[in-house]
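# Give me a 3D structure for the following:
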Amino acid sequence: MPRPILICINAVLLLALGHALLFWPGIMTWDAIRQYGQALSGQYDDWHPPAMHWLWRQLGIFGAGPAPMLVLQIVLYWGGTGLWMQAAYRRGAGRGGWLPVAMLGMLALSPIALILVGTVLKDSLFAGALLLASGLLAVAQPGAWRIRLAAALVLIAAATLRFNAVPACLPVLLLALPAARRRTLPRLAASAVLAAVPLVLALPLANAALHAKRSGVELSLVIYDLGGIGRYSGVDVFPPTATPDPVGVNAACYSPVSWDRYAWWGAAPCGIGFETLRTPLQSGHGPYGWWAAAVLAHPLAYAQHRLAHFDRNLRFIVHDSDVPELSLTSDPNPWGFALPPSAVRTGIAHAATWLLTTPLGWPACWLALGIGLLVLRPSLADGDPAVALAWSGVLYGFSYLPLSVASEVRYHFWTIAAVGIAAVLTLARRETGAAPPWRLALAAAPVVMVVVAGVVARL
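Take a look at the predicted model:
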């Protein structure tokens, strides 16, 4: 093994070990607490991914609490990072290969990423799985079908973790296919359709195999959209309930930040919400019938609601005090799992909180950067992993435009990681610097516009 690659491996191992020790045994938020309870009982519902509950239960042989899942997330994250460092060094010429390797290391050490990986989250597990799978494909030789098969299986497993996983996984999965299947646009389109099938089926099949109970999680999006349509149209579009003045109640409950007031766990749940609407939504043509009727009757109100929420979701035209911060400590839990005090971790938390107020912490900027990268190199035909990552990050980021119900940076962890790696590898190419000036200007325009608009909004 070449000495530079051996140095990278040792450095990554040390960083992973330090990361694990610093966040041991792992931050547990309310989501993780609920998931761990189901992992212990072996009885799952589908509010959070049952596949993760099952996995956590299997990891219980290594110890109780969040520590085994923390180790898995760190192994995936730093394993994938190490593979991408290796790929970046191979793509470089001589000593020049060290610059992208160092930049990838800096991205991996982002305080925001360190905290997210140190927190037991399906988003962190998902991002780690995609990092590992894409890294395997980035270093795999053309005939290494076993590595490509392993990467494909990891991607299909990752698709069991998020309902909107397909846009993120599909561009990467296409890299696992033979080059001939991507050579022309018709072949690429046909391959994409076929590759999407296992990704689409992964989540429902996993839920069925694990006998997960229906929780009604899909109603959260329907209820939030109905609330948003009602707020911007001034019309009651909910099914009939016993709540007086539903328009006024909804106006007081709706927030473009999240749907939490409609849920049952908030400090002041809305008079119209999940519990009151669960049964009425089953009347008529069902929840999607109510949703479709409201969208068709008030398309502008629906668009206003979705754009307003997407803006908060991306931390774009907002004030930083109006959007959620990172979870920096474990929430109270029945098992008493918590992190001991640490001055280093406190420093990381302060740095992450500050970064969220800068363009480096705005998902909107990373999404704009991804768009710019696709302006430079849009084609997947040559199988460049950097292009696949750019497509993956951009498509996944935009999937939250129609499908999101909350605004937290963790939802965009994969977009930030994927676009960051793609940017390092793309901008390090000689061909990028040789591109026509008009194309370079067009590629830079989305980031410049987002940064300027975001800064002005915060003044």
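
# rest of the way, CA atoms for contacts and neighbours
Fine.

# wait, isn't residue 406 in contact with residue 255?
No: shown here, residue 406 and residue 255 do not form a contact pair, counting by C-alpha atoms under 8 Å, at 9.8 Å.

# Enumerate every residue touching residue 227.
237-238, 250, 254 (C-alpha atoms under 8 Å, 6 or more residues apart in numbering).

# Over to residue 19?
With C-alpha under 8 Å, 6+ apart, residue 19 has these contacts: 74, 114, 118.

# and residue 396, how far is that from residue 412?
As judged by C-alpha to C-alpha, to the nearest Å, residue 396 and residue 412 stand 8 Å apart.

# So for the two, which residue has more residues nearby?
residue 412 (26 against 23; other C-alpha atoms under 10 Å).

# From what I see, the more buried one and residue 397 are in contact.
Yes: the pair residue 412 / residue 397 is scored as a contact, 6.5 Å apart, by C-alpha under 8 Å.

# The one helix or strand residue 70 maps to packs against which elements?
Per DSSP states H and E, residue 70 falls inside helix 67-91. If contacts are counted by 3 or more C-alpha pairs under 8 Å, 6 or more residues apart in numbering; DSSP states H and E, helix 67-91 sits against helix 3-23, helix 50-59, helix 98-108, helix 111-117, helix 122-139.

# Give me the residues contacting the last one.
Meaning helix 122-139. For helix 122-139, contacts defined as C-alpha under 8 Å, 6+ apart pick out 49, 52, 72-74, 76-77, 79-84, 86-87, 116-117, 147-148, 150-152, 154-155, 158, 161-162, 169, 172, 175-176, 385, 389, 410-411, 413-414, 417-418.

# re earlier: can I get the buried part of the contacts of residue 227 as one ChimeraX selection?
The following ChimeraX line selects those of the contacts of residue 227 that are buried, judged by 16 or more other C-alpha atoms under 10 Å:
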select :237,238,250,254
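
# Out of the contacts of residue 227, which comes closest to residue 28?
Nearest to residue 28 among the contacts of residue 227: residue 254, at 27.7 Å, using C-alpha to C-alpha.

# Contacts only, for the closest one.
227-228, 231, 261.

# likewise residue 406?
Residue 406 sits next to 257-260, 313 when contact means C-alpha under 8 Å, 6+ apart.

# got a winner among those for most neighbours?
residue 313 (29 neighbours).

# OK, contacts around that residue?
Counting by C-alpha under 8 Å, 6+ apart, residue 313 has contacts 257, 400, 406-409.

# any idea how far it is from residue 177?
Here residue 313 is placed at a distance of 34 Å from residue 177 (C-alpha to C-alpha).

# Give the burial count for the closest residue to residue 230 other than its chain neighbours, as a bare number.
Residue nearest to residue 230 in three dimensions, not counting chain neighbours: residue 236, with 5.4 Å by C-alpha to C-alpha, 6 or more residues apart in numbering. Using other C-alpha under 10 Å, residue 236 is surrounded by 18 other residues.

# Please give the structure of this sequence too, so both can be compared:
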Amino acid sequence: METGFYKHNEEKFNYNVDCLIKKTLLFLKHNYLFLCIFCTFLWLFYAFYPGTVVYDSFYMYMGAVKGYAGNWHSALITRIWQLILFFTDIKGTFLLIPLAATCAGLYIIAKNISKGIITGIICVLILFMPPVFANITVVLKDTYLASFTFLVAALMINQAISDKKQTHLFYIFSGIALVCCFYFRPNGSFIAVPLLVAIFMGWKAPIIYRYITCLVLVVFVSATASFVNFKLLKAYDDFPEISLMWFDIAGTAKHSGVSTLPETPGTPDQLGLIKHCYSPDQWDTIATWRGTDNCNAIAKYFYDQRDKGPEQLKKVKDELRKAWIDAITQHPLAYLKHRLSHFNRFIDYQGHRPAFQPLHVRVVGFVYMFDKDHYQDITYEIDPPRLWKTFIDMDLGNQLWFHPYVSLLILLFFYLSTLATNDRFNRTLNVVAFSGMIYLIGFLFVGVSADFRYSYPSLLLSILCILAAFGYYSQTRKVFGTKKTRIIGGSVTVPLLLIGIIL
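So this is what the prediction gives:
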């Protein structure tokens, strides 16, 4: 009886496996899109394993290994990685999360066009498109934010095209993913809040109510960020506010000729130092880690106060905050010139070529770039594939798609084209375009560096909008928006694009 029971179950298991294999082969045979994306995903994961974890990411990894988290970088990512390390020490897990989310989102939206070989090849080309290829295997707060919003937006648009009802699983997954986006980056709420509002409250209300709701929620997230970081995630205060406040103070002083800072030891000529060291490119030229020509003297003085106890840290924060507010209120035109010059450098709209730092880093692996020998126990550097070595020697900065204003104008075009429409697909496309657009515009007020990587989330959403337009037409034989709104969108964005290219 025991023998018969065993044979019966073995035959049943063999039959199920045979059916699974046949169905899988049949699935792949008629789904070249999946095959193309999946094979590219496997190659990227294998060739660039374990991903690139340097600079900011290495600090988060170091915190996850040693069991602490700071609020300069994402305390949430640090705690997630710490949880992952509790279960496994497979280093590629950190890369697997954003890479899989990006590829999954690409498949979800592209299958609305077709599951054939041509669409598959297009998706492979997208993954190897220089601005995507430069970031997709680099583990950053920006790539986590980009992949999560890209996946959620792809799910939203896919459901809108097919007019499927949103499931409880979708609400749970998208809610968790977008709330995580709030804390991946300090400005992550800019891109995630509109998507969250559209999912849970709808995007049917008059425009003013949509945006007021988004604004209130963004303010709420910003106001509660300290509670989440310090109380829930148990992070220590790394004084991240110094980057924005000191950059704005220095930029305003540069344009106004007046420094609102109190006197700091060792820098009798603050204004002269600021004029010599300040650059609209990034705050790093006057940052604590830049010792060239004493350019870090002022920032280092304020930043070092964090090691002198909570009372001294609070005192110096108040001093810097007062100087920041005084700079903005007393010299608003100088502040505006500073912010506009930085934003122009960030989006590269005019007067600046090539793009600023189109490539984040050249190495692959877990590397502490400032002192590679200091953390040998957790350093893991590998030799990158030959394709990567060839890629990083290309003239990336002069390629048009590395200039964020291109993504901004694509998003603006789709936003204007769908602004006056009420059907589900166009409303969804409108909110996706709006979230990517407002995220870029937000850097006008909070940007402290013009690195290309900061625009990566909006770049992915601009690609998503283009694929969604083709998918919608493929499924319904309808064009997004209306003829009138598309003409308005084109008449605004096309001239701006041409002006940007010429200038």
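
# TM-score of the superposition?
The TM-score (TM-score structural alignment, normalised by the length of the first structure) is 0.87; 447 aligned residues with a C-alpha RMSD of 3.1 Å.

# Residue 302 of the first structure corresponds to which position in the second structure?
Using TM-score structural alignment as the criterion, residue 302 of the first structure maps onto residue 335 of the second structure.

# My guess is its match contacts residue 251. True?
Yes: under the criterion of C-alpha under 8 Å, residue 335 of the second structure makes contact with residue 251 at 6.8 Å.

# starting at the chain centroid, how far to stretch 487-503 of the second structure?
25 Å (C-alpha atoms, centre = their mean, to the nearest Å).

# Go through it and flag the buried ones.
Per 16+ other C-alpha under 10 Å, stretch 487-503 of the second structure contains these buried residues: 489-490, 493, 496-497, 500.

# Quick one: map residue 408 of the first structure onto the second structure.
Under TM-score structural alignment, residue 408 of the first structure pairs with residue 451 in the second structure.

# re the thing from before, ok, which of the helices and strands packed on helix 67-91 of the first structure comes nearest residue 219 of the first structure?
helix 50-59 (17.7 Å).

# what's next to the closest one, contact-wise?
So helix 50-59 of the first structure is in contact with 35-36, 38-40, 42, 44, 68-69, 122, 160-161, 206-207, 210, 212, going by C-alpha under 8 Å, 6+ apart.

# 7 Å instead, please
For helix 50-59 of the first structure, contacts defined as C-alpha atoms under 7 Å, 6 or more residues apart in numbering pick out 35-36, 38-40, 44, 68-69, 160-161, 206-207, 212.

# From the residues you listed, list the buried ones, please.
Among the contacts of helix 50-59 of the first structure, those scoring as buried are 35-36, 38-40, 44, 68-69, 160-161, 206-207, 212 (criterion: 16+ other C-alpha under 10 Å).

# which one of the residues you listed is nearest residue 184 of the first structure?
residue 160 (30.1 Å).

# Per the alignment, name the residue of the second structure opposite the closest one.
Using TM-score structural alignment, residue 160 of the first structure pairs with residue 183 in the second structure.

# Relative to residue 73 of the second structure, how far out is that match?
Following C-alpha to C-alpha, the distance that separates residue 183 of the second structure from residue 73 of the second structure is 10 Å.

# for residue 298 of the second structure, same thing?
Taken as C-alpha to C-alpha, the span from residue 298 of the second structure to residue 73 of the second structure is 22 Å.

# The stretch 301-450 of the first structure: helices as residue ranges?
For the stretch 301-450 of the first structure, helices defined by DSSP state H, counting those that start in this stretch occupy the ranges 343-355, 363-376, 385-398, 400-403, 413-427, 430-433, 437-458.

# Distance to residue 142 of the first structure for the ones you listed - can I get that in TSV?
Output for the helices of the stretch 301-450 of the first structure, formatted as TSV (distance: least, C-alpha to C-alpha, whole Å):
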stretch	distance to residue 142 of the first structure
helix 343-355	39
helix 363-376	24
helix 385-398	13
helix 400-403	34
helix 413-427	20
helix 430-433	23
helix 437-458	31
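
# wait, which of the ones you listed is closest to residue 217 of the first structure?
helix 400-403 (12.4 Å).

# Identify the residues contacting the closest one?
Identification of contacts with helix 400-403 of the first structure by C-alpha under 7 Å, 6+ apart yields 221, 306, 310.

# Please repeat the previous calculation with a cut-off of 6 Å.
Under the criterion C-alpha atoms under 6 Å, 6 or more residues apart in numbering, residues residue 310 lie in contact with helix 400-403 of the first structure.

# so how far is it off the chain centroid?
Here the centre of helix 400-403 of the first structure is set off from its chain's centre by 12 Å, with C-alpha atoms, centre = their mean.

# With the second structure overlaid, how far apart is that helix on average?
Compared with the second structure after fitting, helix 400-403 of the first structure has a mean deviation of 0.4 Å; criterion: mean C-alpha distance after the TM-score superposition for the first structure.

# And stretch 414-424 of the first structure, by the same measure?
With mean C-alpha distance after the TM-score superposition for the first structure, stretch 414-424 of the first structure averages 1.2 Å from its match.

# if we can go back for a sec, now the contacts of residue 254 of the first structure in CSV, with distance to residue 333 of the first structure and secondary structure?
What follows is the contacts of residue 254 of the first structure, written out as CSV (distance: C-alpha to C-alpha, whole Å; DSSP: H, G, I helix; E, B strand; the rest coil):
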residue, distance to residue 333 of the first structure, secondary structure
227, 32, helix
228, 33, helix
231, 36, helix
261, 22, helix
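
# Could I get the residues you listed in CSV, plus columns for distance to residue 133 of the first structure?
Listed next are these as CSV, based on distance: C-alpha to C-alpha, whole Å:
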residue, distance to residue 133 of the first structure
227, 39
228, 38
231, 42
261, 37
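
# still on that earlier bit, turn the helices and strands packed on helix 67-91 of the first structure into a markdown table, including distance to residue 344 of the first structure.
Output for these, formatted as a markdown table (distance: least, C-alpha to C-alpha, whole Å):
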| stretch | distance to residue 344 of the first structure |
| --- | --- |
| helix 3-23 | 8 |
| helix 50-59 | 28 |
| helix 98-108 | 17 |
| helix 111-117 | 11 |
| helix 122-139 | 21 |
